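1. fold the following, please.
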Amino acid sequence: MAGLAGGALSVVRLLALAERLGVLREFQSAMSAERARQTAENVDGAAYADAVSEYAALGRDELREAARALMPATPGRC
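-> Sure, this is the predicted structure:
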């Protein structure tokens, strides 16, 4: 949410991917998935819609690869 609030457009794609992977359900007590979605749409609705459409067509393995591609490289992490 901090990235979205700051207007980071790459976070819009990351949020769409997190939704597709079901990751947001783990954080619902701390944040609303609906609020995150609305914020992403407000930041860049077209980019969010494109990402949702793109990720909807991917299988589990392809989603993992998409997640790896979006995550910054962190030394010592897989």
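2. alpha carbons only for contacts and neighbour counts from here, please
-> OK.
3. who's in contact with the most centrally placed residue in the chain?
-> For the chain, Leu15 is the residue whose C-alpha lies nearest the centre (CA atoms, centre = their mean; 1.8 Å). Residues near Leu15 by CA atoms under 8 Å, 6 or more residues apart in numbering: 36-37, 40.
4. please redo it, this time with the cut-off set to 10 Å
-> Leu15 is in contact with 1, 4, 21, 23-24, 33, 36-37, 40, 48, 51-52, counting by CA atoms under 10 Å, 6 or more residues apart in numbering.
5. here is the second sequence; please produce its structure so I can put it next to the first one:
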Amino acid sequence: MAGLAGGPSAVRFLALTERLREEREFQPTMSAERARRMAENADGAAYADAVSEYVAPGRDELREAARAVTAVTSGRG
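-> Here you go, the predicted structure:
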């Protein structure tokens, strides 16, 4: 969640995890809904763009997108 302040790649990653249905309860005090609200507050436009971008792709394409976003957020991309 600290990464949300770092830019749009973190909110894109959250949108992607939602689309892949991989979201979990982050901590007992951090629900998926709260994480979503934080992403919208951090960069609502980037989050909305990512949500709409990830609607159509299939599971394999979403996995590739996850690899790309992970590379950017980890500093390897």
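6. and the residue nearest to the centre of structure 1, what element?
-> helix 9-21 (DSSP states H and E).
7. which other helices and strands contact the lengthiest helix in structure 1?
-> The helix that spans the most residues within structure 1, counting by DSSP state H, is helix 33-56. Contact here means 3 or more CA pairs under 10 Å, 6 or more residues apart in numbering; DSSP states H and E; on that basis helix 33-56 of structure 1 packs against helix 2-5, helix 9-21, helix 60-70.
8. sorry, back to before: counting neighbours, which of the contacts of Leu15 of structure 1 comes out on top?
-> In terms of neighbour count, Ala40 stands highest of the contacts of Leu15 of structure 1 at 28 neighbours, by other CA atoms under 10 Å.
9. have a look at how far, on average, the longest helix of structure 1 is from structure 2.
-> Average distance, helix 33-56 of structure 1 versus aligned residues of structure 2 after superposition (mean CA distance after the TM-score superposition for structure 1): 0.5 Å.
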